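Trainee: Show me how the following folds:
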Amino acid sequence: MKKITQLALALTFIFAASCKEKKETPAAPEMEKETEMVTKTETAIKVKVILESKSDSKVTGNAVFTQVDGKVKMVAILEGLDKGTHAIHLHDKADCSAADGSSAGGHWNPTGQPHGKWGDSAGYHKGDIGNFEADDKGYATVNMTTDEWCIGCGDDTKDILGKSIIIHQGADDFTSQPSGNAGFRVSCGGIIK
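Mentor: Alright, predicted model coming up:
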């Protein structure tokens, strides 16, 4: 009987030991299966330019340059023009202090190309925007969008900050060097923040 008692005690001891609370190691947290999608959108950069009369003209207006997703859109609204074709260019300096607009310097041409029509394979200045038409009341709107400009990016071949926008009395012939023989500068505005 002594052996049965000892066996019963041993089994009770084993049973009791197995019933003790086990300390479980915490399971590793599951890796999240969803990946958070982040959509990067560029904040719009905008510069508004007031165009002042030059060369005794009455041409005024404004231009807005807006950069979004690597492209710059220009919208210029002008008044006081003679009916017909006029040239619009970007020039080297944001200085419109001279009465004839000459303080703005020549066409903005950071890549050393010949003067020409925008997009022409023979070459063109980054400031060679082109021609537009003014109506019989002297109003005109000019729109342009390009990835060849930027606003404040610091790339000397693309950055339009520190340049000026010039409206000319006549049309650009796209061949005369260095500026297209477009006539007097009748309006000027510096592209500055």
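Trainee: can we go C-alpha only for contacts and neighbour counts from here?
Mentor: Fine.
Trainee: mind listing what's buried in stretch 100-112?
Mentor: 100, 101, 102, 103, 104, 105, 107, 108, 109 (16 or more other Cα atoms under 10 Å).
Trainee: how close does the residue nearest the centre of the chain get to residue 153?
Mentor: For the chain, the residue nearest the mean C-alpha position is residue 67 (2.6 Å; Cα atoms, centre = their mean). Look at residue 67 and residue 153: by Cα to Cα, to the nearest Å, they are 10 Å apart.
Trainee: Next: residue 8.
Mentor: Taken as Cα to Cα, the span from residue 8 to residue 153 is 87 Å.
Trainee: now residue 118
Mentor: 22 Å.
Trainee: Out of these two, name the residue with the larger neighbour count.
Mentor: Set residue 118 next to residue 153 and count neighbours by other Cα atoms under 10 Å: residue 118 wins out with 16 against 11.
Trainee: who touches residue 124 in this structure?
Mentor: 113, 114, 115, 116, 117, 118 (Cα atoms under 8 Å, 6 or more residues apart in numbering).
Trainee: Next step: those residues restricted to strands.
Mentor: Judged by DSSP state E, the contacts of residue 124 include no members of strands.
Trainee: Out of those, who's the most crowded?
Mentor: Within the contacts of residue 124, most neighbours by other Cα under 10 Å means residue 116, with 26 neighbours.
Trainee: Just to check, residue 85 is in contact with residue 134?
Mentor: Yes: using Cα atoms under 8 Å, residue 85 is in contact with residue 134, at 6.4 Å.
Trainee: Let me see the ranges of the strands in this protein.
Mentor: 45-53, 60-68, 71-79, 84-91, 128-134, 140-146, 164-168, 185-190.
Trainee: and of the ones you listed, who's closest to residue 19?
Mentor: In terms of Cα to Cα, the element of the strands of the chain nearest to residue 19 is strand 60-68, at 68.6 Å.
Trainee: Please give the structure of this sequence too, so both can be compared:
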Amino acid sequence: MIRALPLLGVSLLVAACGGSTPPPPESPEPAAKEPAAKEPEPEAEPEAAKEPAPAPIEVTMEAKSGSKLAGKATLEETADGVKVTLSVSGISPGPHGAHVHEKGDCSSPDGKSAGDHFNPGGHKHGMPHGSERHLGDLGNIEIAANGEGKLEITIAGANLKPGDKSSFLDRAIIVHEKKDDGGQPVGNAGGRIGCGVIKR
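Mentor: Alright, predicted model coming up:
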């Protein structure tokens, strides 16, 4: 037992001189995370294409009831209705009634094949901007001393769409021998001296 003491002392001395336990190795720092890529923003959907307005229609006017009328009309659909531009020559000076009639037929010599005024709403006859009127009431075209005249008017509520109940398509423009005075039932405008079919 006595001999063991020096060995114990040596062991304690070695332990004392051995120094502290080395620190554990440092862990490597984690690599910096790259920022996540942004997802592309969804593209805006294109606006729905608006339905284009129908192309303007050119109408050739034919002389009726033995007149010498000549001319043409242009009808163009706008946001406000149908713009009608009517130009004629070869008739007597003064106002002459003009209307859109229900049938696109100018085959008869007196123009009566075009039927009655175009009146889908079943209203009484009137002037174009009156509170009550036929949709086909265009008013009067004023003819100068040289026999020529022009009428420009936009008819609200009308269109040029095929098959629509308010469409001027496949109907006829009639010019009358006298003034449309707004009276009943159709304006007292007399015979039909010009007719043109509204067609594509």
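Trainee: Just give the TM-score of the two.
Mentor: The TM-score (TM-score structural alignment, normalised by the length of the first structure) is 0.82; 182 aligned residues with a Cα RMSD of 2.8 Å.
Trainee: Find the residue closest to the residue nearest to the centre of the first structure in space, skipping its chain neighbours.
Mentor: Spatial nearest neighbour of residue 67 of the first structure, excluding adjacent residues (Cα to Cα, 6 or more residues apart in numbering): residue 45 at 5.0 Å.
Trainee: okay, now the one you found: neighbour count?
Mentor: 14.
Trainee: how close does the counterpart of it in the second structure sit to residue 154 of the second structure?
Mentor: Using TM-score structural alignment, the partner of residue 45 of the first structure in the second structure is residue 55. From residue 55 of the second structure over to residue 154 of the second structure the distance is 16 Å, taken as Cα to Cα.
Trainee: Break down the second structure into its helices, ranges please.
Mentor: 4-17 (DSSP state H).
Trainee: How about residue 125 of the first structure: what's its closest non-neighbour residue?
Mentor: Nearest to residue 125 of the first structure is residue 109, by Cα to Cα, 6+ apart, at 4.7 Å.
Trainee: and that neighbour, what does it touch?
Mentor: By Cα under 8 Å, 6+ apart, the contact list for residue 109 of the first structure reads 92, 125, 126, 127.
Trainee: Pull the number of nearby residues for the second one.
Mentor: Residue neighbour count, defined by other Cα under 10 Å, stands at 24 for residue 125 of the first structure.
Trainee: who's in contact with it?
Mentor: Contacts of residue 125 of the first structure by Cα under 8 Å, 6+ apart are 107, 108, 109, 110, 111, 112, 113, 114, 115, 116, 118.
Trainee: before we move on, back to that, quick check, nearest of the contacts of residue 124 of the first structure to residue 35 of the first structure?
Mentor: Looking across these and measuring by Cα to Cα, the closest to residue 35 of the first structure is residue 118, at 44.3 Å.
Trainee: That closest one -> the second structure?
Mentor: Under TM-score structural alignment, residue 118 of the first structure pairs with residue 128 in the second structure.
Trainee: Distance of its match relative to residue 87 of the second structure?
Mentor: Remark: distance between residue 128 of the second structure and residue 87 of the second structure (Cα to Cα) = 18 Å.
Trainee: Around the equivalent of residue 75 of the first structure over in the second structure, count how many other residues there are.
Mentor: Aligning on TM-score structural alignment places residue 75 of the first structure opposite residue 85 in the second structure. Residue 85 of the second structure has 17 neighbouring residues, counting by other Cα under 10 Å.
Trainee: which residues touch residue 85 of the second structure?
Mentor: Taking Cα under 8 Å, 6+ apart, one finds 73, 74, 75, 150, 151, 152, 153 in contact with residue 85 of the second structure.
Trainee: okay, these in JSON lines with neighbour count and distance to residue 34 of the second structure next?
Mentor: Listed next are the contacts of residue 85 of the second structure as JSON lines, based on neighbours: other Cα atoms under 10 Å; distance: Cα to Cα, whole Å:
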{"residue": "73", "neighbour count": "21", "distance to residue 34 of the second structure": "72"}
{"residue": "74", "neighbour count": "17", "distance to residue 34 of the second structure": "68"}
{"residue": "75", "neighbour count": "23", "distance to residue 34 of the second structure": "66"}
{"residue": "150", "neighbour count": "17", "distance to residue 34 of the second structure": "76"}
{"residue": "151", "neighbour count": "17", "distance to residue 34 of the second structure": "74"}
{"residue": "152", "neighbour count": "15", "distance to residue 34 of the second structure": "71"}
{"residue": "153", "neighbour count": "16", "distance to residue 34 of the second structure": "70"}
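Trainee: picking up where we left off before, could you redo the strands of the first structure as CSV and give each row distance to residue 25 of the first structure?
Mentor: Listed next are the strands of the first structure as CSV, based on distance: least, Cα to Cα, whole Å:
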stretch, distance to residue 25 of the first structure
strand 45-53, 54
strand 60-68, 53
strand 71-79, 56
strand 84-91, 71
strand 128-134, 71
strand 140-146, 61
strand 164-168, 70
strand 185-190, 70
